[in-house]
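Novice: Any chance you could fold what I've pasted below:
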Amino acid sequence: MLIRALSDKTGASIRSIRHYEAKGLLVSRRLENGYRDYDEKAIVKVKTIQLYLGLGLTTENIAQIIDCPAGAQYDRPVCKEAYKLYKDKLEVITKQIETLYSVQQQLQKRIKEFEQHL
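Specialist: Below you'll find the predicted structure:
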């Protein structure tokens, strides 16, 4: 299928699909006219990339796990690399949440102090 069809079937922009390919996350073959041609498996792969991006992973992270089984449909667990990456990402996000909560508390305190002097 051509890149436009892949875009339509996945909701990913053509630019994103080209980016995924440039990062080595997606492979196409070239037709005689130079157009990219994707097989049906590319639909699942693009949707998987979108899922991982939605989890906050980078394309570099995704490259490490893109070929890991996705779960129960493969009748085996997610690979250890994905498990470790998820744990590491969760730790980073947890620290970010803690930092944001601290900033929120400080801002609320400053606002309250400001409002008391109005």
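Novice: rest of the way, CA atoms for contacts and neighbours
Specialist: Noted.
Novice: mind listing the strands for this structure?
Specialist: Taking DSSP state E as the test, the strands found in the chain are 29-30, 36-37.
Novice: Would you convert the ones you listed into TSV that also reports mean neighbour count and distance to Val103?
Specialist: Output for the strands of the chain, formatted as TSV (neighbours: other C-alpha atoms under 10 Å; distance: least, C-alpha to C-alpha, whole Å):
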stretch	mean neighbour count	distance to Val103
strand 29-30	12	50
strand 36-37	17	48
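Novice: The structure of the following sequence is requested for comparison with the preceding one:
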Amino acid sequence: MLNGHDMWVAFEKDKTKRAFASVIRLRKELYTTIFRVSGDMDKYLEKLEDLHRQLASMNAIITDGEMANIILQGVETTHRSVVRLFNSPNMMGAGKLEPDLDVVLNTLRGEAERD
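Specialist: Next up, the predicted model:
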């Protein structure tokens, strides 16, 4: 018969496996979500921000710079000029390897309003 400690250890292992699987699933969804030509930019960005928050709540932190890159990757086929803009050294700044998340979000929302 299992004692309390053994039951707790088994419970923790089960929860850890489920949490890990959830993180993997959410990361996959975050990295593979693509904006479509007929899509709604606000809904697209809200979905990605929601996935970002869910991962953060599970201690699977994605930096703002990485999030900006993920977003740009998802709009690459529909907003090439925006992606090129953030690929330029002038936009990135000296010594900066990743774009600023807020600037990416505001730029894409502005582009969506113009369309």
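Novice: After superposition, what's the TM-score, could you say?
Specialist: Here the TM-score for the pair of chains, by TM-score structural alignment, normalised by the length of the second structure, is 0.25; 44 aligned residues with a C-alpha RMSD of 3.8 Å.
Novice: circling back to that earlier point, nearest to Thr10 of the first structure, out of the strands of the first structure?
Specialist: Nearest to Thr10 of the first structure, of all those, is strand 36-37, at 15.0 Å by C-alpha to C-alpha.
Novice: Show me what that closest one is packed up against.
Specialist: Under the contact definition 3 or more C-alpha pairs under 8 Å, 6 or more residues apart in numbering; DSSP states H and E, strand 36-37 of the first structure sits against strand 29-30.
Novice: Mind doing that once more with 10 Å?
Specialist: Using 3 or more C-alpha pairs under 10 Å, 6 or more residues apart in numbering; DSSP states H and E, the elements in contact with strand 36-37 of the first structure are helix 3-10, strand 29-30.
Novice: Can I get the ones you listed in JSON lines including distance to Thr59 of the first structure?
Specialist: Below are those laid out as JSON lines (distance: least, C-alpha to C-alpha, whole Å):
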{"stretch": "helix 3-10", "distance to Thr59 of the first structure": "17"}
{"stretch": "strand 29-30", "distance to Thr59 of the first structure": "21"}
